[in-house]
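A.B. asks: What shape does this take:
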Amino acid sequence: MKLVVQVKLLPSPVQASALEATLRACNRAATHASTIAFGTGIKDRNGLHKEVYADLRTNFGLSAQPAVRAIKKVVDAYTALKAKLRAGSLGSPNSKRYGKAVSTPITFRPEAAQPFDDRCLSWQYDARTVSIWTVSGRMKGLHFACSPDQLKTLMAHRKGESDLVQRGGKWYLIATCDMPDPQTYEPSDWIGVDRGIVNLATTSDGTNYQGRRLGRYRRWQARKRAELQAKQTRSATRRLSYRTQKERRHAAQMNHRISKEIVSVAQRTGRGIAVEELGGIRERVRLRRDQRGTLSSWPFHQLGQYLIYKARRAGVPFLEVDAAYTSQRCPCCGHTERANRSHRDHFRCRRCGLAGPADVVAGVNVRDRARSAWVFITMPVPPPS
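C.D. replies: You can find the predicted model right below:
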C-alpha cells in the first residue's frame, strides 16, 4: 500500500527565497508546456517532450530533470482531466463547467506543488537534511523536521517522487512510501459502522461519535465567511481562504480520531469493519434548500477513506455493504417499514416491538449484512462438473 509522509522544511530566508523562485519557475514552465499541448493536441509524454523540452531549458532556466518533471506534471494533469470528463465529474457535455474545462488550457498556480525525483532530490536521514535542485543551484544541508515514526517510515519505505509544497509561508516535502500490505486475519465477527450527519459514526457496539461540535463549529465558520464575503476586500479574501483551510483541517482531525479508534477496537477484538456503501448519495437524495449546505459539507467520504487505509495498514478486514433500508429494517424479525423509524433518533419495530437508538440499529444491520457477505466471499468455489 502507498502512504505519504509530510515533513516540514526549515529553510533560512535565503533558502526560502531560492525555493520560492524554483517553484515559480517550474510552474511557469508547466503552464507554457500546457498551452503548447492544448494548442497542438500533443498530450502524450514523448510527443510533448520533443515539442517543449528545449524551450523549457533555454527560456525558463530549468535543468534536464526538472524540465522532465514539469512535462510529466502537464501530461498527468490532462490525463486526470480526461478521466473526470469521462466520469461525468464536470457535468454533461452541454454544461458550462464542462465547456470551460475543454475550451481552455490547464494553468498552474505560481505556488502549485512540484514533484522531484531522486535525481534532483536526495535525503540524508541521519542528519535530517535534504539536498534539492533550485534555480540558484544545488541546495545542500536543508534541514527538515518530522516525528521518529515518520523518519523510520521514510528510511524503510520511501520510494518514487516527493512533492515540494508551500502552504501559509511554510515549506513541506510530501514523500511517497510504498509499504507492504500486512496479512489480513480471519475476523471473528464484524463491527458495523453507520455514518450520519448528526452522529458522524455509530458502531454496532453502541459507541456514538457525535457531530454536534463539528456542526456548531461549521455554522460559526459559515457566519464568519458571510461577514467576510460582504466586505469584498483583498484582505477579506485572504482570510476566507485561511478559514476554509482551517475548517478542512478541523474536520480531517476529527475523522482521523474516529477512524483510528474504530480500527484500534477492531484489531484488539479480532473483528472486521463494515460500513455502508454511500457512493452517489448526493445525487440520489433530494433536500430542502436549507439542508443542502449541510449535506455538501458532510465529510462521510473522507471518514470512509481513513477507515479503509487505517484498516489495511493494521491488517483489519474491511467491507462495504448495501445501504438500502439499514435504518428501517428490524435486525430481530427483519420487518422493514418506514414507520419503524418515526423519529430520527428512535427506532421501534411495528411487528415485534424491538426498540432502541436508530443509529445503533442501523449499525447492527450493517454488521449482519457484513456477516452474510463475508460467508459468500469466503465460500469455496465448487469444482466444475
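
A.B. asks: going forward, measure contacts between C-alpha atoms and count neighbours the same way
C.D. replies: Will do.

A.B. asks: close enough to count as contact, residue 174 and residue 7?
C.D. replies: Yes. Using Cα atoms under 8 Å, residue 174 is in contact with residue 7, at 6.5 Å.

A.B. asks: Helices of the stretch 251-385 of the chain, residue ranges please.
C.D. replies: With helices called from DSSP state H, counting those that start in this stretch, the stretch 251-385 of the chain shows them at 281-284, 289-296, 300-314, 358-378.

A.B. asks: Would you mind putting these into JSON lines with distance to residue 45 alongside?
C.D. replies: JSON lines is the format used below for the helices of the stretch 251-385 of the chain (distance: least, Cα to Cα, whole Å):
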{"stretch": "helix 281-284", "distance to residue 45": "36"}
{"stretch": "helix 289-296", "distance to residue 45": "37"}
{"stretch": "helix 300-314", "distance to residue 45": "31"}
{"stretch": "helix 358-378", "distance to residue 45": "41"}
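
A.B. asks: and of the ones you listed, who's closest to residue 29?
C.D. replies: For residue 29, the closest of the helices of the stretch 251-385 of the chain is helix 300-314, at 33.3 Å, according to Cα to Cα.

A.B. asks: picking up where we left off before, hey, which of the helices of the stretch 251-385 of the chain is tucked in deepest?
C.D. replies: Neighbour counts (mean count of other Cα atoms under 10 Å) averaged over each of the helices of the stretch 251-385 of the chain peak at helix 358-378, with a mean of 21.

A.B. asks: Second input sequence below; structure requested for side-by-side comparison:
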Amino acid sequence: GIANIANIATTATATATGTGTGTGTGDGVRHSGKTLNAVRHRHRELRRRLQAKATKSAKRLLRKRRRKEARFAADINHTIARRIVTEAARTGRGIALEDLQGIRDRVRLRKPQRVTLHAWSFHQLGHFIAYKAARAGVALVWVDPAYTSQACSACGHVAKNNRPDQETFACTSCGFAEHADVNAARNIAARGETGWAVSHAA
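C.D. replies: Here you go, the predicted model:
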C-alpha cells in the first residue's frame, strides 16, 4: 500500500512483520519526502522574492522556476514508481493504492503540511505507478483510504487515539505499535487483497 505526507510513499504487505525501518525497497520501506520538501521550500522562497519584484524578467524567471520544480517532482515520482513496481514484479506481488480523490478537501493540517500536501502531486505518482505496473504485468487495485491511518493492522481496532502523533501508531486496544505510515500501508495492502479477491471471484 501507499501512504502519506512526511513520507511520499510507504510499502508494506498485509501480513508483513518488520519494524518499518528498512532502507531497501521491500516491506515497511518509507520513501522520504524530506529532500523534496527542502527543495520545495527553497523554491517557494525564490518564488516569493520574484513575485515581489513584478518585473518582466522576474515573471520570466518565475515561469522557468515553476517548470524546473515540476520536472524535479516528476523525476522523484518516476523513481519511486519504478522502485515500487520493480519490487512488486520481483516478488510476484500486486500493488494496492489509495484512491486519493478529494484528499485536499478531507484532510485538515497545519499550514506548512497543507502547503506540502497541495504542492505534492499524489495523482501523478499514482498515474506513474499504474502505467508502469500495467507495462510490467503487475496487478494493481485502488482502495478506499478511509480510516487506514487510524485502524490497527493487527486487530482492526479504529480510534483517533491510535495516532498519538504524525509518525507513531500505537493501538489502544491490543497494544500493537508501528510507524504510522507502515501500519497504514498494511491496511491498504489488506484492502487491496480483499478488493482483488472480490473483483476476481469466479
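
A.B. asks: before we move on, back to that, please identify which of the helices of the stretch 251-385 of structure 1 is closest to residue 53 of structure 1.
C.D. replies: Closest among those, once you apply Cα to Cα, is helix 300-314, at 38.0 Å.

A.B. asks: next one: that closest one to chain centre, how far?
C.D. replies: 10 Å (Cα atoms, centre = their mean, to the nearest Å).

A.B. asks: which residues in structure 2 does it align to?
C.D. replies: On structure 2, the counterpart of helix 300-314 of structure 1 by TM-score structural alignment is residues 122-136.

A.B. asks: Please spell out which residues along the helix or strand harbouring residue 28 of structure 1 are buried.
C.D. replies: Per DSSP states H and E, residue 28 of structure 1 falls inside helix 13-40. Neighbour-count burial for helix 13-40 of structure 1 flags 15-16, 18-38 (criterion: 16 or more other Cα atoms under 10 Å).

A.B. asks: Next up, the contacts around the counterpart of residue 362 of structure 1 in structure 2.
C.D. replies: Mapped onto structure 2 by TM-score structural alignment, residue 362 of structure 1 lines up with residue 184. Contacts for residue 184 of structure 2 (Cα atoms under 8 Å, 6 or more residues apart in numbering) come out as 1, 3, 148-151, 153.

A.B. asks: okay if I get these as JSON lines plus neighbour count and distance to residue 69 of structure 2?
C.D. replies: Shown next, in JSON lines, are these (neighbours: other Cα atoms under 10 Å; distance: Cα to Cα, whole Å):
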{"residue": "1", "neighbour count": "31", "distance to residue 69 of structure 2": "27"}
{"residue": "3", "neighbour count": "28", "distance to residue 69 of structure 2": "22"}
{"residue": "148", "neighbour count": "22", "distance to residue 69 of structure 2": "30"}
{"residue": "149", "neighbour count": "26", "distance to residue 69 of structure 2": "29"}
{"residue": "150", "neighbour count": "22", "distance to residue 69 of structure 2": "33"}
{"residue": "151", "neighbour count": "22", "distance to residue 69 of structure 2": "35"}
{"residue": "153", "neighbour count": "27", "distance to residue 69 of structure 2": "36"}
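
A.B. asks: Between these, which sits nearest residue 84 of structure 2?
C.D. replies: Nearest to residue 84 of structure 2 among these, with distances taken as Cα to Cα, is residue 1, at 9.9 Å.
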